[in-house]
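Participant: got a structure for you, letters missing:
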């Protein structure tokens, strides 16, 4: 099975995607692996691993969120996960890829231009600074294994509209981390709506999606500067 066949099979299992999405994902994989030779973007170095460990993992999480017609900010997107695959799989989703490292953002904007992804933009900014001008503007915020939940909640929930969702992609071993973050989530205007354990197609891997609903506005003093967030998490 090659990467196109694997993508087609895995996405069919998730009821996601279309033929051009498969081609665009393969194109993104090619660009990622080529750039990874000179820039540390991912520990994954084989095309089939990109399919399973990156694309199908992100797609499986996205399949539970309802993406079309919504706005999403990917906080600390790194090499573009999960936001870039979700933009390629859901053309009606408007995606903002947010990262504090300029070279990653330049790479992603180059990919967006070369592949042709009109529903995605990559922005070089820290999440707590981006929130100043984009407070409560997004239907969805997502992040993939960037930091602990209490830190992620403070970086992400201020960006989400009341009624919207912060969805954190985590491992199944995050129970203690989630308990630790309970007070922070409530303080920031959220409540844990669901914890979904999901199977990644074509693998024996189970991952977890923590869905936090924004039920009231985040107090204006949050997010704090990152040095305060990291020194004294909520």
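Facilitator: Okay, I see it. Keep in mind that this is a model prediction, so the values were computed, not measured. Numbers count the residues shown, from 1 in each chain.

Participant: rest of the way, CA atoms for contacts and neighbours
Facilitator: Fine.

Participant: In stretch 146-164, which residues are buried?
Facilitator: Buried positions in stretch 146-164, judged by neighbour count with 16 or more other CA atoms under 10 Å: 148-162, 164.

Participant: which residues in this structure form strands?
Facilitator: With DSSP state E as the criterion, the chain has strands at 71-75, 94-99, 120-124, 138-144, 160-170, 190-199, 206-214.

Participant: right, and the ones you listed - which one's nearest residue 131?
Facilitator: strand 160-170 (9.6 Å; CA to CA).

Participant: re earlier: make TSV from the strands of the chain and add distance to residue 46 to it.
Facilitator: Putting those into TSV (distance: least, CA to CA, whole Å) gives the following:
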stretch	distance to residue 46
strand 71-75	24
strand 94-99	24
strand 120-124	25
strand 138-144	20
strand 160-170	22
strand 190-199	21
strand 206-214	21
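
Participant: Of the buried residues of stretch 146-164, which belong to helices?
Facilitator: If you go by DSSP state H, these have 149, 150, 151, 152, 153, 154, 155, 156 in helices.

Participant: Which residues are in contact with the nearest residue to the second one once chain neighbours are set aside?
Facilitator: Take residue 150 and drop its neighbours on the chain: the residue closest to it by CA to CA, 6 or more residues apart in numbering is residue 181, 4.4 Å away. When the contact criterion is CA atoms under 8 Å, 6 or more residues apart in numbering, the partners of residue 181 are 149, 150, 153, 234.

Participant: ok, second structure coming up, stack it against the first:
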């Protein structure tokens, strides 16, 4: 049995043949891509930590609607945006990254996999936000920045009632949550759920936040300010 198929079955994930084949092919593409996009170069590790780690919490903890708009902030080599676009083919995905070579790679993967529900953008999130206020129903980011900083990036882009999904590691409760709790009061979000789970030996948190009010007009701030003076403090 193929490793990816067995892996998904172990996590009680059942996909149609087309989705499964595309995920399998994506792994081969990203680990063999000539530009270094990930430190993971072994198929089995990529299946675990690039694919399973991306899709598992969405399949287990969310109920996304079709014909909606989903933004992946800082997509890198297409993680988690490409795996998510494969398992949710009726959602429109925008994969955003400020680094041109990464967007070129994502375009290559998307074309090779014949994904019709992906749009890519090579731009800073602060600039992209000004042109796309209240555009998205969902947003996520994986391995990009601290929770309160990601919240600031996503806030102007999400519609009221939209959701932000954050993937976080084992130190979320002890190191990051306090910053996030300060930030949500300033830009009108609430924490809906915090799920704790494991992907093999890796401890994970999956946080779901909902936008409950208009983002103040002072956002997005100038480039770099979210990092320099984060909403949650230093």
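Facilitator: The structure has been received and is ready for your questions. Source: prediction; values computed, not measured.

Participant: What would you report as the TM-score here?
Facilitator: Superposed pair, TM-score by TM-score structural alignment, normalised by the length of the first structure: 0.92. Supporting alignment: 228 aligned residues with a CA RMSD of 1.5 Å.

Participant: Among the strands of the first structure, which comes closest to residue 41 of the first structure?
Facilitator: Taking these one by one with CA to CA, strand 94-99 is closest: 12.5 Å.

Participant: Kindly calculate the angle that the closest one makes with strand 71-75.
Facilitator: In terms of direction (axes from the mean of the first three to the mean of the last three CA atoms, to 10 degrees), strand 94-99 of the first structure departs from strand 71-75 by 10 degrees.

Participant: equivalent range in the second structure for strand 94-99 of the first structure?
Facilitator: The aligned range for strand 94-99 of the first structure in the second structure is 92-97, by TM-score structural alignment.

Participant: residues in contact with the matching stretch?
Facilitator: 67-76, 78, 81, 85, 103, 117-125.

Participant: hmm, back to that, for the ones in helices among the buried residues of stretch 146-164 of the first structure, give me CSV that also has distance to residue 93 of the first structure.
Facilitator: Below are those laid out as CSV (distance: CA to CA, whole Å):
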residue, distance to residue 93 of the first structure
149, 25
150, 27
151, 26
152, 22
153, 22
154, 24
155, 21
156, 18
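
Participant: Go ahead and name everything in contact with stretch 34-41 of the first structure.
Facilitator: So stretch 34-41 of the first structure is contacted by 32, 42, 45, 78, 79, 104 (CA under 8 Å, 6+ apart).

Participant: cool, stretch 1-17 of the first structure as well?
Facilitator: 19, 22-23, 26, 47-48, 51, 56, 59-60, 63, 89-90, 201-202.

Participant: show me the residues around whichever residue in the first structure pairs up with residue 42 of the second structure that make contact.
Facilitator: In the first structure, the residue paired with residue 42 of the second structure according to TM-score structural alignment is residue 46. Contact analysis of residue 46 of the first structure by CA under 8 Å, 6+ apart lists residue 33.

Participant: if you set the cut-off to 6 Å instead, what comes out?
Facilitator: With contact set as CA atoms under 6 Å, 6 or more residues apart in numbering, residue 46 of the first structure has no partners.

Participant: So in the first structure, which helix runs the longest?
Facilitator: Per DSSP H, the first structure has its longest helix at helix 19-35.

Participant: Buried ones in that one, by neighbour count?
Facilitator: Applying 16+ other CA under 10 Å to helix 19-35 of the first structure flags 21, 22, 23, 24, 25, 26, 28, 29, 31, 32, 33 as buried.

Participant: Next one: the most far-flung residue of the second structure relative to its centre relative to residue 18 of the second structure, how far apart?
Facilitator: For the second structure, the largest distance from the centre (CA atoms, centre = their mean) belongs to residue 1, which lies 29.2 Å off. Using CA to CA, to the nearest Å, residue 1 of the second structure is found at 17 Å from residue 18 of the second structure.

Participant: next one: residue 104 of the second structure
Facilitator: Per CA to CA, residue 104 of the second structure is found 24 Å from residue 18 of the second structure.

Participant: So what does residue 32 of the first structure match up with in the second structure?
Facilitator: With TM-score structural alignment as the criterion, residue 32 of the first structure matches residue 30.

Participant: how many other residues sit next to the residue mapped onto residue 204 of the first structure from the second structure?
Facilitator: When the second structure is aligned by TM-score structural alignment, the residue opposite residue 204 of the first structure is residue 201. By the criterion of other CA atoms under 10 Å, residue 201 of the second structure has 6 neighbours.

Participant: Starting from residue 55 of the second structure, give me the distance back to residue 201 of the second structure.
Facilitator: 17 Å.

Participant: Same question for residue 196 of the second structure.
Facilitator: From residue 196 of the second structure to residue 55 of the second structure the distance is 15 Å (CA to CA).

Participant: Residue 107 of the second structure now?
Facilitator: 20 Å.

Participant: Which residues does stretch 105-118 of the first structure contact?
Facilitator: In contact with stretch 105-118 of the first structure (CA under 6 Å, 6+ apart) are residues 122, 124.

Participant: The match of strand 94-99 of the first structure vs the first structure, average offset?
Facilitator: Stretch 92-97 of the second structure differs from its equivalent in the first structure by a mean of 0.7 Å after superposition (mean CA distance after the TM-score superposition for the first structure).
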